[in-house]
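Participant: how would this look folded up:
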Amino acid sequence: MNMHTRRLSKVEPDIRDEIGILFIVGDPQIDIKNTKLRQMDVNARSLVPLAGLKPSWTDLDINQHVSHVKYLDWVFQSLPRSDVEKNELSSMILEFRRECRIGDNLQSFCEVARSDGTLSQFTDKNGIEFDHLLLHEDGSTILRGKTMWKAR
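Facilitator: Predicted coordinates:
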């Protein structure tokens, strides 16, 4: 990675040959569904932001990026506690849009996913879905996501 531009750099052929034995050739083990993440209206009255979120030095990885675990922490902090206590996480989809840096101010939003005026339910009728949005103070999107929960 080029640390000045924060972009991935091209790997030289001799280095690629040297580390090539470490790569696993095969199909991915993750079932990726082409799920479109819904746009959330942050000005809606039903959304209350969890504000004042700031990355600190302990949240950074070796590349000076905020750890993905910290992003998950911010997403989960915005969930209604009663729903988390009654359900367990079944799956999640996260879409990282840009990185945030130390000292940035963030807001986390959470909303129950709805379709046709009803809760978006699982096939067993016991689950619930939440849409998530993590915004930078300048209004740009850091992360969008969806979490699916099933009854305990």
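
Participant: all contacts plus neighbour counts: C-alpha atoms, from now on.
Facilitator: Will do.

Participant: which other helices and strands contact the longest helix along the chain?
Facilitator: Longest helix in the chain, counting residues (DSSP state H): helix 68-77. Packing contacts for helix 68-77, counted by 3 or more CA pairs under 8 Å, 6 or more residues apart in numbering; DSSP states H and E, involve strand 106-112, strand 127-136.

Participant: ok, now with 7 Å
Facilitator: Helices and strands in packing contact with helix 68-77 are not found; criterion 3 or more CA pairs under 7 Å, 6 or more residues apart in numbering; DSSP states H and E.

Participant: Strand 106-112 and that helix, what's the angle between them?
Facilitator: For helix 68-77 against strand 106-112, the angle by axes from the mean of the first three to the mean of the last three CA atoms, to 10 degrees is 50 degrees.

Participant: and Ile19, that one's in a helix?
Facilitator: Yes. Ile19 forms part of a helix when assessed by DSSP: H, G, I helix; E, B strand; the rest coil.

Participant: Which of the three states applies to Arg144?
Facilitator: strand.

Participant: And Glu85, by the same measure?
Facilitator: Criterion first, three-state DSSP; result for Glu85: helix.

Participant: The structure of the following sequence is requested for comparison with the preceding one:
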Amino acid sequence: MNHHVNYVTYIGWVLESMPQETIDTHELASITLDYRRECLQDDVVDSLTSIEPTDGAETVSKLTGTNGSAVARKDDADCPMFLHLLRVSCDEQEINRGRTEWRKKHAR
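Facilitator: This next block holds a predicted model:
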């Protein structure tokens, strides 16, 4: 009605940029999203994803991985954590920051 994007859409955008290798072998354990500004239906959005560093050196504002390019390190393979950034493509205004935690899928 107000031409705003529904919050479920943000979750979809975050998950779209996850590495396929992680999606294939892990399941989402938790997701935390921090909304910074509204997004309108006509906005073109960049979804950036990066593996969360274990040393705390990198922040979400410095994310460079995008569209599934981030790959978990060997030592993080069992329970990788990722940082996410959604931004408006044309002016790079931050829409949303997030963090996801993943766990290995159980064998069926």
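
Participant: which residue is nearest the centroid of the second structure?
Facilitator: His84 (3.2 Å; CA atoms, centre = their mean).

Participant: Aligned counterpart of that one in the first structure, please.
Facilitator: Alignment note (TM-score structural alignment): His84 of the second structure maps to His132 of the first structure.

Participant: is it true that its match touches Gly145?
Facilitator: Yes. His132 of the first structure lies in contact with Gly145 (CA atoms under 7 Å); the separation is 4.9 Å.

Participant: Quick one: classify Glu27 of the second structure as helix, strand or coil.
Facilitator: From three-state DSSP, the assignment for Glu27 of the second structure is strand.

Participant: if I look at the counterpart of it in the first structure, how far off is Arg81 of the first structure?
Facilitator: Using TM-score structural alignment, the partner of Glu27 of the second structure in the first structure is Glu88. Applying CA to CA, to the nearest Å, the value for Glu88 of the first structure to Arg81 of the first structure is 12 Å.

Participant: So for those two, which sits in the more crowded spot?
Facilitator: Glu88 (15 against 10; other CA atoms under 10 Å).

Participant: so what's that one up against?
Facilitator: 149-152 (CA atoms under 7 Å, 6 or more residues apart in numbering).

Participant: who wins for neighbours among these?
Facilitator: Trp149 (22 neighbours).

Participant: Make sure that residue is actually in contact with Lys86.
Facilitator: No. With contact defined as CA under 7 Å, Trp149 of the first structure does not reach Lys86; the gap is 9.3 Å.

Participant: what's the neighbour count on Pro80 of the first structure?
Facilitator: By other CA under 10 Å, neighbour count at Pro80 of the first structure equals 13.

Participant: With Glu92 of the second structure instead?
Facilitator: With other CA under 10 Å as criterion, Glu92 of the second structure counts 11.

Participant: Gln64 of the first structure: what secondary structure?
Facilitator: coil.

Participant: Give me the aligned partner of it over in the second structure.
Facilitator: Aligned partner of Gln64 of the first structure by TM-score structural alignment: His3.

Participant: wait, doesn't its match sit right on Gln41?
Facilitator: Yes. Between His3 of the second structure and Gln41 there is a contact at 5.6 Å, judged by CA under 7 Å.

Participant: higher neighbour count, these two?
Facilitator: Higher neighbour count among His3 of the second structure and Gln41: Gln41, with 12 against 9, using other CA under 10 Å.

Participant: Quick one: map the more buried one onto the first structure.
Facilitator: Checking TM-score structural alignment: Gln41 of the second structure goes with Ile102.

Participant: a strand runs through that match, doesn't it?
Facilitator: No. Counting by three-state DSSP, Ile102 of the first structure is not part of a strand but coil.

Participant: measure it to Asp14 of the first structure for me?
Facilitator: 35 Å.
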